[in-house]
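sequence first, predicted model second:
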Amino acid sequence: MEIPLDLARTLAVVIDEGTFDAAARRLRLTPSAVSQRVKSLEQQLGRVLVVRSKPARATDAGAAVVRLARQLALLEQDALAGFGLDAASDRPVSIPLAVNADSLGTWFLPALARVSERYAVVFDLHRDDQDFTAGLLESGTVMGAVTSQATPVAGCLVQPLGVMRYQAVATPGYVARWLPHGPTPEALALAPRVDFDRRDDLQAEYLRELGVDVEHPARHFVPASNDFATAIKLGLGWGLLPTFQSKTELGRRELVHLGGRPIEVPLYWQQWNLGSALLEAIAHEIGAEARRELTPP
C-alpha cells in the first residue's frame, strides 16, 4: 500500500487551515475537489483521517499522514537548497513549532528571525504550557518544541536549553495593602494572585511550599506573557516572573521580592529526527539564544 503524496499534502493543508473551504483557497481548488481528494485517500487507506468539525481535526491515522506530508515538505526544501534553488519567492516551507508563553514573549523569536534570514521558511507557532508542548510533537502537530520534558519523544532528538528562574514579586503598593506584615501564609491566603490560566501551576507551587491552601486566594487570569507581567507591575496581584521580565523594575524598586525559594523550570528543545539542514539550523539558533538568555542547566 502506498500513500499518494499529493493527497497527503492536501490533508495536511486541511488540518493546517482548519476547514475545507480555507484549504481550497490555499490550494486554488474547489472545496468539492479538496473533499474528494481526502475521501479518496481515506478509501485507499481504509481509515477515517479527518474529523469534519470546525476546525477540522486529524484522527490518529490522519495525524500519521499529516506528519508524513510535513516531513516530505521539509526534506524537499532541503533538496532544493542543495540544488542551489531558492524556493522563498513562491513556496517557503512552513515549520510548525510549539513554545511556552514565557519563552515566546521573551527570548525565543530572535532565534527564528535569524533562521528566516537564511532559509525560505515561515513559522506556525503553537503556544502551550511547557508541560504540554511535547504532546504536540507526539501527535505530529509540530516538528519541534520547547518543553520541560527531558525524555525524548519517540522519533525525536532532545537537547537541554537552560533554566527559566522565577521569583515571586509584587508592587510596593500591593504589598502595603495586602501583605503589610510580610508574605505570611495567613496574608497570602487572602491576597489576590495573578495566574496565566487554569493550568498555570507556578504560583500554586510557591504557595504549597508555604503551606497555603492553593484554592483559597482569589485569582486574576491573564493568558498572555507580557500582559501577565504587566498585570503584576500594575498591582493587580502578586506572581512569579522570570528574571528578565522583572529585573528592571526591581532595580527601580517598582517591584519587590516576596522572598521564598526561586522556582526553576528546566527547558529542553525536542525536534523530529530527520537529518534536515533546516531543522538543524533552527535547533542551533534556539540553543544559541537560550545560552545567552537562560540560566545554565
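Yep, it's here.

from here on, contacts and neighbour counts on C-alpha atoms
Will do.

now residue 124: closest residue in space, sequence neighbours ignored.
In space, and not counting its chain neighbours, residue 124 is closest to residue 96: 4.4 Å by CA to CA, 6 or more residues apart in numbering.

what's the strand or helix carrying the one you found packed up against?
Take DSSP states H and E as the rule and residue 96 turns out to sit in strand 93-99. Secondary-structure packing of strand 93-99 (3 or more CA pairs under 8 Å, 6 or more residues apart in numbering; DSSP states H and E): helix 60-82, strand 121-127, helix 133-138, strand 144-147.

one more structure, for comparison:
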Amino acid sequence: MRFDPDHLETLLAITEEGTFEAAARRLHVTPSAVSQRVRALEGAAGRVLVRRTTPVTVTGAGEPLLRLGRQLRLLAAETSAALDGTGTADLPVAVNADSLVSWFRPVLSAVAERGATALRLFVEDQGYSHDLLRRGEVVAAVTDDPRPVQGCVVEPLGSLRYAAAATPALVERHRAGRGVDWSALPMVVFNEKDHLQDDLLAARGASRPPVVHRVPSAADFHEAIRRGLGWGMLLDSQAQPDLAADLAAGLLVRLPGARPVDVPLHWQRWRLDSPVLGLLSDDVRRAATALRRPRPSPAGAGMRSSTS
C-alpha cells in the first residue's frame, strides 16, 4: 500500500490548521484541491481518515498516516539540511508544565545553539501526551508511564519531588493537635487533571476541603500558595530552588506529617532513525541529571499538565 507524500502533507496541514480552508491557504491550493487529496488518501487507505468537524480531527484509521506524514516531513527536512543546508526540522514535543519550568529548560538552550530546528512544545498532561504520541501529533513526550506507545521507545529519566507546603499563618489557623485539619485546610490545584493534592489527602484518609482554588499556571500556582490562598504540592528544591528559598525565609512551611512525593518521569520518542530526534534525546538525558534520585517513592502520582 503506497501513499502520496503530498496527500500525507495535506493531512498534516488539515489537522494542524483545523479546517480545510486554512490548510488550503497554507499549502497555496484551493479548498477543493485539499478535499480531493483527502478523498484520494481515504481511497488508498480504504477507510475514513478525517472527521469533518471544527476543528478537523483524524479518526483512529488516520492516526498511523498522521505519524507517517510527520516522519516523512522530519526525514525530508534532515535530508535537505544535509544536501544544501536549507531544511528546518519540525520537532513537536509534549512536556508537563512542572518539567518545563524546571529541569527541561537546558534543552531549550541546546536546541537554540544548533539552529535549523523548530521546537513546538505541547504543554500537556501525561495521559494526554500518550494520546498525542499515538495520533502522531508529537514525536516525543515526557511522561510518567513506563509502557511504550506502539512504535515508540521509552527510557527512565528520574523523578520530580513534590512537598506539601503552605504559609505558617494558614497552618496555624487550621491546627489540629500536632497536625492540621486536612478536611478544612483550603487547597490549591493546578487544574482538573491535577490529583497530587487529592492523592495526599486520600493517603491521610481525608476528603477535599470545602474551599479548593484553581490556578492553572506553574509560576502563579506557587505564588498563590505563598500568598496564603491554600496549601499545595510544590516542586522540591532539587528541581526548583524557589521552595527552598521560601522555606528558609519562613514564607512557607512544610505541612506536618506530609512526606515528599516522587513522580517518576520517562522519555518516549518515535522509533525512528532521525539524527535531529537523536540529538534532542541526548539533550533531554543531559538535562535529566537534575532528576536522579536513588529510588522513586511508591506514592508517585500524576504530573501537572498545562499553563494558562
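Perfect, thanks for sending it. This is a predicted model, so every value here is computed, not measured.

drop the TM-score for these two in here.
The pair, once superposed, lands on a TM-score of 0.91 when counted by TM-score structural alignment, normalised by the length of the first structure; 290 aligned residues with a CA RMSD of 1.9 Å.

kindly name the residues of the second structure that line up with the strand holding residue 96 of the first structure.
Using TM-score structural alignment, strand 93-99 of the first structure lines up with residues 89-95 of the second structure.

mind listing residues that contact that stretch?
73-74, 77-78, 116-126, 129, 132, 137-143, 276-277, 305 (CA atoms under 8 Å, 6 or more residues apart in numbering).

7 Å instead, please
Outside stretch 89-95 of the second structure, the residues that touch it by CA atoms under 7 Å, 6 or more residues apart in numbering are 74, 77-78, 116-124, 129, 138-142.

next one: stretch 148-156 of the first structure
130, 131, 134, 138, 158, 266, 267, 268, 270, 271, 272, 273.

residue 72 of the first structure: neighbouring residues, count only.
Residue 72 of the first structure has 16 neighbouring residues, counting by other CA atoms under 10 Å.

actually residue 117 of the first structure, sorry about that
Residue 117 of the first structure, neighbours per other CA under 10 Å, totals 9.

check residue 201 of the first structure too.
Residues near residue 201 of the first structure, counting by other CA under 10 Å: 14.

go on, residue 43 of the second structure?
Residue 43 of the second structure, neighbours per other CA under 10 Å, totals 12.

element containing it?
Counting by DSSP H and E, residue 43 of the second structure is found in helix 31-45.

all helices of the first structure, in order?
Here the first structure has its helices, by DSSP state H, at 5-17, 20-27, 31-45, 60-82, 101-104, 109-118, 133-138, 172-178, 185-188, 202-209, 225-233, 243-251, 277-293.

next, format those helices as CSV and append distance to residue 153 of the first structure.
Listed next are the helices of the first structure as CSV, based on distance: least, CA to CA, whole Å:
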stretch, distance to residue 153 of the first structure
helix 5-17, 21
helix 20-27, 30
helix 31-45, 26
helix 60-82, 14
helix 101-104, 20
helix 109-118, 22
helix 133-138, 6
helix 172-178, 43
helix 185-188, 39
helix 202-209, 24
helix 225-233, 26
helix 243-251, 29
helix 277-293, 16
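
aligned partner of residue 171 of the second structure in the first structure?
Using TM-score structural alignment, residue 171 of the second structure lines up with residue 175 in the first structure.

any idea how far residue 263 of the first structure is from the closest residue in space to that match that isn't next to it in sequence?
Spatially, and ignoring its direct neighbours in sequence, residue 175 of the first structure is nearest to residue 182 (7.6 Å; CA to CA, 6+ apart). From residue 182 of the first structure over to residue 263 of the first structure the distance is 19 Å, taken as CA to CA, to the nearest Å.

so for these two, which sits in the more crowded spot?
residue 263 (19 against 14).

check contacts around the more buried one.
Contacts of residue 263 of the first structure (CA under 7 Å, 6+ apart): 165, 166, 167.

where's the aligned partner of residue 80 of the second structure in the first structure relative to residue 117 of the first structure, distance?
Under the alignment (TM-score structural alignment), residue 80 of the second structure maps onto residue 80 of the first structure. Distance of residue 80 of the first structure to residue 117 of the first structure, given as CA to CA: 17 Å.

again, but for residue 106 of the first structure
20 Å.
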